[in-house]
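# Pasting a predicted model and its sequence here:
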Amino acid sequence: MSVAVLAAGVSCEEADRRVRGVLSVWPVRAAVVSTRADSLTRLRGAGEAEAFVRGADCLVVVAFGEHAAPARRRAASISREVGLACVLLCDEPGEVEADAEGVFVTLPRSADDRTVAGVLAGLNAAAASLKDAKRRGELLERVNASAGKQLEAMHEEMQAAAILQRELLPQRMPEVQGLNFAAISRASSTLSGDSFDVVQLDDEHVGVLVADASGHGIPAALTLMLVSKLLPMTEVHSSGVRILPPGEALTRLNNAFIDRRGDVHILVTAAYAVINTRTWSVRCAVAGHPAPMVVSEADLSEAVVLDAGGPPLGVVADVNYDQCERELKEGDVLAMITDGFDRALDNLCGHTQLSENDGHVRRASDDALDELPIGSYERALLHHVRAISASARHGNDAVSLEEGVERFAHELTMQTGSLHQGDDITLVALRRVRHQSAADRGVDQAAGGAMKFGRTDRHAA
């Protein structure tokens, strides 16, 4: 242990002897004890005293007479500057003072060596703790500053990725004669785990994909980009282009996804539908996803779910996904959603006060329509899809479909906790237009080109 000694109004030798007496009764045995003494009055230059004591473990200042007051001020300044425990011995009997940090104490000249040694040892331990805390604080500040910069960079990257992800969603729905479209997509965080796409495959076919990846953030978003890229919608032959049936498309997608996803094991569900605008048949295949629902304008109390069943993508290779088919009559609405609506629709059930007998849901199969027990989720979805469908009974189809979806989106926004929704929400709705006169079709075509953009919602008619 090294002790720096500064003397004022007393010789350096006398001050050093006093300090050696103190060290002789030091409460903790030190391996090496050394002292170095100098005159405080001699070290008048800027920083000279600080340079002298730097490297010592503690400081003792011995000042008598008229030198005591100025010595106290300098000793306190040196102690704070260098961060040393310091004891000032002066000839004012009975004076004991401590600074706010507790590492500088003034003791009377008459204090015995054991008292001085005990006080100095305690101050030395306190000063060491303060130094350690200061170092930790400085390190924490640097870490926080670095982490803050990294978080800011990550935030900027996430925002850029979110913008890109939104741009990859359909910016404008295809203009298909006899069909109107509307969609909403809301992310629960910066990046969404939902995706949808509407593609005109040829003059007579439209493909609609809705997919949902487990989780949120970059992995889920990139996985959905991979799924969208891998989905085969058409196949080119020498004789022309073949539209792949939804079941075959999901079967191929599942195998390609397993081959290409690498070590990333994110659960992906999807529903894929192909609409033939000549025959007005809707064929649909589902991979662990909420089944699309068709509500008829002729009977708004009944809905048909297009659920052929099938596991999520990437679970089992070489799965043959089945598909089901349904005719889309004039005024019928097809709704395709992600499972984020489960919670949202359950919440909305309490506000709509639906009856247990409020509608019927049936499942479309290859040869029959099977009656399903209607639960709160199906009842709520039926209620709101029915409201969307009913809105088109007045006015032109294009505007009414969009308004119906907007009202649905407004109800979701107004429900409690909508600002902090637990999951991503996506809805794609399409409606077969009723037979119209040429004048009415002109109105619809004008409305059909419009599209509203927002941070989280996309609408098209």
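Cool, got the structure.

# going forward, measure contacts between C-alpha atoms and count neighbours the same way
Noted.

# ok, Ser389 - contacts?
With contact taken as Cα atoms under 8 Å, 6 or more residues apart in numbering, Ser389 is in contact with Val295, Ser296, Glu297, Leu300, Gly331, Asp332, Val333, Leu401, Gly404.

# Take those and write them to CSV, including distance to Pro311, secondary structure and neighbour count.
Converted to CSV, the contacts of Ser389 look like this (distance: Cα to Cα, whole Å; DSSP: H, G, I helix; E, B strand; the rest coil; neighbours: other Cα atoms under 10 Å):
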residue, distance to Pro311, secondary structure, neighbour count
Val295, 25, strand, 29
Ser296, 28, coil, 23
Glu297, 32, coil, 20
Leu300, 30, coil, 18
Gly331, 32, coil, 22
Asp332, 28, coil, 25
Val333, 26, strand, 29
Leu401, 32, helix, 29
Gly404, 32, helix, 22
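
# Just the closest of the residues you listed to Lys134, please.
Gly404 (62.1 Å; Cα to Cα).

# which residue packs closest to that closest one, ignoring adjacent ones?
The shortest distance from Gly404 to any non-neighbouring residue, by Cα to Cα, 6 or more residues apart in numbering, is to Ile388 (4.3 Å).

# From Leu201, how far out is that neighbour?
26 Å (Cα to Cα, to the nearest Å).

# Helices along the stretch 101-250 of the chain, start to end?
113-168, 217-230, 246-260 (DSSP state H, counting those that start in this stretch).

# What lies in contact with stretch 343-352?
So stretch 343-352 is contacted by Ser376, Tyr377, Ala380, Leu381, Glu411, Leu412, Gln415 (Cα under 8 Å, 6+ apart).

# another structure for you, compare them:
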Amino acid sequence: MNSQSKILIVDDEPFNVDYLEQELEDLNYITATAVNGQDALEKIVSESPDLVLLDIMMPIMDGFSVLEKVKADPAIRNIPIIVISANNDLQSVVKGIQLGAEDYLPKPFEPTLLKARIQSSLEKKHLRDMQDLYLKSLEREMNIARDIQKEFLPAQLPDVPGWEIASYFEAAKEVAGDFYDAFTLPDGTLTFLVADVCGKGIGAALFMTLFRSLIHAASISDQFSPGQEQKSLSPAERLQHVISLTNNYVAETHEESNMFATVFIGILDPVSGKLSYINGGNEPPLIVGKDGKVHTTLTRTGPAIGAIAQAKFTVKETTLASDDLLVAFTDGIPDTQNIDGEFFGNERLRELLMNHSSPTQLLNEIEVDLKQFIGEAEQFDDITLLAIKRKAS
């Protein structure tokens, strides 16, 4: 703690001010003075003292008014204030403490008590200042992590002739465990996915970057191992390669972490509308026809990836017809809760899909409905949604 702390003395009695100045200077503190409440407020703002000794009874503005204004201002509310009051005025002391004063000093002043209470208040301020510095440093680090993580999400979605694609992503915290991706391969097919890494916070966010990088890198590679000749893979072969490689790497290399991710990944032929997919423990995506009804649910075809080494994943196929809309999402949507503890649920989502227009408009409607539903409740989980629609031919 800095022995050269600055203490502001606020008192309209010159005798009290002179006494306190002498005592504090003997204790190696820097002093400043104010003769009334208004003067005190101006000096608290301009000089940022480390501590304020505040008399209760003063002209122009009393000590209670000063306390109320200081504690209402986020910029100065953490400056500790010790109220000064006569020994027989306990009611004023109690009111001062209720308004946010750190401590009190009775008049007439007793030097040992004066020293002890000032030191105690300054030590508490020092600890708060250190905590604030740590929290600000942590906030900066979290903001950096959030910005880096954003780079793992697509800067823009691919433009595929005859198709509309839109996404909605809302992290619950600074960093997320959810992610999505969409990109075209050299043969013109579209690879897309949504995924949710187990857990919350930094751990989930770190593994999110691992899962996403493995999946993306394996998806665009036709080479199974170094030195092996390049070959063209069918969508089913590619999906098996991508998911098996990612699953086995995480499960075997990071076995002790017990981290896994639910994933829906598909490869779409934009000409025929044929979709090959693996659903590794994710919420089943929905396919909505032009009549607004859900006519296909893409159920799970394997476990979450990273949970079981050498797990088997089945590739399934379906076809998106003209005006069909596919909606893939993580469990953050149905599991969203409002302030009454009610879940958003799958049925509410299905109702929103019945009057779908374009994917972008649909996701805007879902976003508005979700935020209205959440209201004042805290968003507990990341929310990720990807919508793909085949335009009418």
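Received it, and whenever you're ready, just let me know what you need. These numbers come from a predicted model, not from an experiment.

# Of the helices of the stretch 101-250 of structure 1, which stretch is the most buried?
Of the helices of the stretch 101-250 of structure 1, the one with the most neighbours on average (mean count of other Cα atoms under 10 Å) is helix 246-260, at a mean of 21.

# That one vs structure 2, mean deviation?
Following superposition, helix 246-260 of structure 1 is found to deviate from structure 2 by 2.3 Å on average (mean Cα distance after the TM-score superposition for structure 1).

# And that helix, what does it pack against?
Here helix 246-260 of structure 1 touches helix 217-230, strand 268-276, strand 281-287, going by 3 or more Cα pairs under 8 Å, 6 or more residues apart in numbering; DSSP states H and E.

# again, only this time at 10 Å
strand 205-213, helix 217-230, strand 268-276, strand 281-287 (3 or more Cα pairs under 10 Å, 6 or more residues apart in numbering; DSSP states H and E).

# Out of the ones you listed, flag the one nearest Thr115 of structure 1.
helix 217-230 (63.7 Å).

# residues in structure 2 matched by the closest one, start to end?
Helix 217-230 of structure 1 lines up with residues 201-214 of structure 2 when matched by TM-score structural alignment.

# unless I'm mixing things up, Pro292 of structure 1 is touching Asp307, no?
Yes - judged on Cα atoms under 10 Å, Pro292 of structure 1 makes contact with Asp307 at a distance of 7.2 Å.

# what is in contact with the two at once?
Residues touching both Pro292 of structure 1 and Asp307 (Cα atoms under 10 Å, 6 or more residues apart in numbering) are Ala271, Cys284, Ala285, Val286.

# export those residues to a markdown table and tack on neighbour count and distance to Ser77 of structure 1?
Listed next are these as a markdown table, based on neighbours: other Cα atoms under 10 Å; distance: Cα to Cα, whole Å:
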| residue | neighbour count | distance to Ser77 of structure 1 |
| --- | --- | --- |
| Ala271 | 28 | 75 |
| Cys284 | 27 | 82 |
| Ala285 | 30 | 80 |
| Val286 | 30 | 77 |
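
# Closest one of those to Val206 of structure 1?
For these, the nearest to Val206 of structure 1 is Cys284 (11.9 Å; Cα to Cα).

# Just give me the match in structure 2 for that closest one.
Under TM-score structural alignment, Cys284 of structure 1 pairs with Tyr277 in structure 2.

# State the distance from that match to Thr246 of structure 2.
Distance from Tyr277 of structure 2 to Thr246 of structure 2, by Cα to Cα: 15 Å.

# what do you get for Lys290 of structure 2?
For Lys290 of structure 2, the distance to Thr246 of structure 2 - Cα to Cα - is 36 Å.

# What's Asp369 of structure 2 aligned with over in structure 1?
Using TM-score structural alignment, Asp369 of structure 2 pairs with Glu411 in structure 1.

# what's the spacing between whatever residue of structure 2 lines up with Gly137 of structure 1 and Phe109 of structure 2?
Matched across to structure 2, Gly137 of structure 1 falls on Ser121, judged by TM-score structural alignment. For Ser121 of structure 2, the distance to Phe109 of structure 2 (Cα to Cα) stands at 17 Å.

# which residues touch Leu54 of structure 2?
Counted by Cα under 10 Å, 6+ apart, Leu54 of structure 2 has contacts 8-11, 34, 36-37, 40, 62-64, 66-67, 81-85, 96, 101, 104-105.

# and it, how far is that from Ile202 of structure 2?
For Leu54 of structure 2, the distance to Ile202 of structure 2 - Cα to Cα - is 44 Å.

# what do you get for Asp159 of structure 2?
Distance from Asp159 of structure 2 to Ile202 of structure 2, by Cα to Cα: 33 Å.

# and what of Ser85 of structure 2?
Distance from Ser85 of structure 2 to Ile202 of structure 2, by Cα to Cα: 50 Å.

# So for the residue positioned nearest the centre of structure 2, what's the nearest residue that isn't a sequence neighbour?
Structure 2 has Lys173 as the residue nearest its centroid, 1.6 Å off, counting by Cα atoms, centre = their mean. Nearest non-adjacent residue to Lys173 of structure 2, counting by Cα to Cα, 6+ apart: Gly201, 7.4 Å away.

# Equivalent analysis for Ala387 of structure 1, please.
Using Cα to Cα, 6+ apart, the closest residue to Ala387 of structure 1 is Gly404 (6.8 Å).

# so how far is stretch 286-300 of structure 2 off the chain centroid?
32 Å (Cα atoms, centre = their mean, to the nearest Å).

# Now do that stretch: distance from first to last residue.
Terminal-residue distance, stretch 286-300 of structure 2 (Cα to Cα): 12 Å.

# That one: which residues count as buried?
With burial defined by 16 or more other Cα atoms under 10 Å, the residues of stretch 286-300 of structure 2 counted as buried are Leu286, Ile287, Val288, Gly289, Lys290, Gly292, Lys293, Val294, Leu298, Thr299, Arg300.
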